[in-house]
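Asker: Prediction below, plus the sequence it came from.
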Amino acid sequence: MKNWKAYCTKENFLGIGSTRKVYRAGNEVIKVHLHQVGYEQSMQEKLIYQEMERRGYRSYFAEVKEVHEEYAVQSFASPLDLKDFQTYDLSADDKRLTADHLRLLELLDREFDSFDLKDSGNFGVDASSRMVFIDYGMTKKRYEQEWVPEADAGVIPQIYFEVCRICGIEKELRIYGEHDLDRRCVECGKC
């Protein structure tokens, strides 16, 4: 995708995590790596997608089409709706999680050391109305050995549920270490 930066506009913005920022580009998304950990997550997603395709489970995962140092390209799936401006854990009795989803959650945990997959922000709905994994590249080891130290140092933001000082709505805020006093949400300008 030669002109990938042209899609990275406010109008195409879908969301931001601690290590990647996501924009829509037609039927694809561009995940811009904000940190080395984001690149590593994208590489892990590519590896997992290829393995799930080999095993016949590709329809449960948003396809990772390209991974470059600065960005990755993945098939678009509509994000699940937030509840009270925040993501939430999907429970095993959630009707959207099929028996195959539950088996895949166990497989990803056991074989790929996957971390935090039941968060609703890690799922989307594809064009066939199927719930698919869209953010599935974080491992427990990477989280503990890379993400946590960087978050503690204020390099990678942690997500806090607090009131934004601009819009006054209680929602997820990105906080960079214990000395970050800027309590604005992404919509009010904090990146």
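Answerer: All right, it came through fine.

Asker: going forward, measure contacts between C-alpha atoms and count neighbours the same way
Answerer: OK.

Asker: those helices in this protein, which residues are they?
Answerer: Using DSSP state H, the helices found in the chain span residues 36-55, 99-112, 140-142, 148-152.

Asker: Of these, which is nearest Ala6?
Answerer: Nearest to Ala6 among the helices of the chain is helix 36-55 (19.9 Å), distances taken as Cα to Cα.

Asker: count of neighbours near the residue lying closest to Ala77 once chain neighbours are set aside?
Answerer: Distances taken as Cα to Cα, 6 or more residues apart in numbering put Asp126 closest to Ala77, at 4.4 Å, once the chain neighbours are dropped. When counting by other Cα atoms under 10 Å, one arrives at 21 neighbours for Asp126.

Asker: and what of the one 5 residues further on?
Answerer: Neighbour count of Met131, defined by other Cα under 10 Å: 23.

Asker: gap between the nearest residue to it once chain neighbours are set aside and Ile16?
Answerer: Residue nearest to Met131 in three dimensions, not counting chain neighbours: Val125, with 4.5 Å by Cα to Cα, 6+ apart. Using Cα to Cα, to the nearest Å, Val125 is found at 18 Å from Ile16.

Asker: another one to put next to it:
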Amino acid sequence: MLEELIKNWKLYCKEKKFVGIGSTRKVYRVSDYVIKVNLHPIGYNQSKNEFEIYTEMENKFLDPLLAQNYYYDDLISIQKYYAPLELIDNQSYEINFENHSHLIPDSFEKILNELDRNFDCFDLKDSSNFGLDNEGKLVFIDYGMTKSLYETMWVPLAEEGILPQIYFDICNSCGVEKELRMYGDNDKDKRCYECGKE
């Protein structure tokens, strides 16, 4: 199955298989896998980082809380699928050790510290960066953005309106208050993804 996904990934990346979109990658689910399609070269860097981080953590036997990475190239990466966390009031939120203790596995803090200190990972507590395993515990599914990548590449492009930033506002089409993808200060298109804005 993996070889088939790598060879014919475009055939599988259809809207009915869509599961999420970030500023640099769009994600589709195929069976027990996700295909992350790069929307920008930063997406490639994130996928490369995830693959390298996973491999190094696996060698240290610290990989169980990280989504397994199977493959990456210039266009895509393939990872194990985990069910996403539900939004609260149509937006993501920060994982809190007290409020979300029922979701947090035993070695969570150790892995969090390892990703922060040894790999320079950024935005590690945002709920959109996690999935849930079969026991309903957190698994990192998006951990390839580093602080240096964020500061040197992502921020300048977001400020220029090339990459979207996420704002919580009312969609002008459906009228629901939710996360909107906004491209710089001059972007007046306040539609959500579901209403057609990528």
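Answerer: Sure, I can see it. The structure displayed is predicted, hence computed values, not measured ones.

Asker: re the thing from before, dump the residue contacts of the aligned residue in structure 2 for the residue nearest to Ala77 of structure 1.
Answerer: Matched across to structure 2, Asp126 of structure 1 falls on Asp133, judged by TM-score structural alignment. Listed by Cα atoms under 8 Å, 6 or more residues apart in numbering, the contact set of Asp133 of structure 2 reads Tyr82, Ala83, Val139.

Asker: separation between the spatially most central residue of structure 2 and Leu62 of structure 2?
Answerer: For structure 2, the residue sitting closest to the mean C-alpha position, by Cα atoms, centre = their mean, is Asp142 at 4.0 Å. Applying Cα to Cα, the value for Asp142 of structure 2 to Leu62 of structure 2 is 16 Å.

Asker: ditto for Lys110 of structure 2
Answerer: 9 Å.

Asker: Neighbour count: the two, which is higher?
Answerer: The neighbour count for Lys110 of structure 2 versus Leu62, taken as other Cα under 10 Å, is higher for Leu62 (16 against 11).

Asker: which bit of structure 1 covers stretch 56-75 of structure 2?
Answerer: Using TM-score structural alignment, the residues of structure 1 aligned to stretch 56-75 of structure 2 are 51-70.

Asker: Now do the buried residues in that stretch.
Answerer: Neighbour-count burial for stretch 51-70 of structure 1 flags Met52, Arg58, Ser59, Tyr60, Phe61, Ala62, Glu63, Val64, Val67 (criterion: 16 or more other Cα atoms under 10 Å).

Asker: quick one: which of those is nearest Glu40 of structure 1?
Answerer: For the buried residues of stretch 51-70 of structure 1, the residue nearest Glu40 of structure 1 by Cα to Cα is Val67; the value is 9.7 Å.

Asker: Neighbours of Val37 of structure 1, how many?
Answerer: 21.

Asker: quick one, what contacts the corresponding residue of structure 2 for it?
Answerer: Using TM-score structural alignment as the criterion, the counterpart of Val37 of structure 1 in structure 2 is Ile42. Residues near Ile42 of structure 2 by Cα under 8 Å, 6+ apart: Thr24, Leu149, Met153, Trp154.

Asker: For the residues you listed, give me JSON lines that also has distance to Ile166 of structure 2 and neighbour count.
Answerer: JSON lines is the format used below for the contacts of Ile42 of structure 2 (distance: Cα to Cα, whole Å; neighbours: other Cα atoms under 10 Å):
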{"residue": "Thr24", "distance to Ile166 of structure 2": "12", "neighbour count": "19"}
{"residue": "Leu149", "distance to Ile166 of structure 2": "18", "neighbour count": "17"}
{"residue": "Met153", "distance to Ile166 of structure 2": "17", "neighbour count": "12"}
{"residue": "Trp154", "distance to Ile166 of structure 2": "13", "neighbour count": "20"}
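
Asker: Thanks again, I'm all set now.
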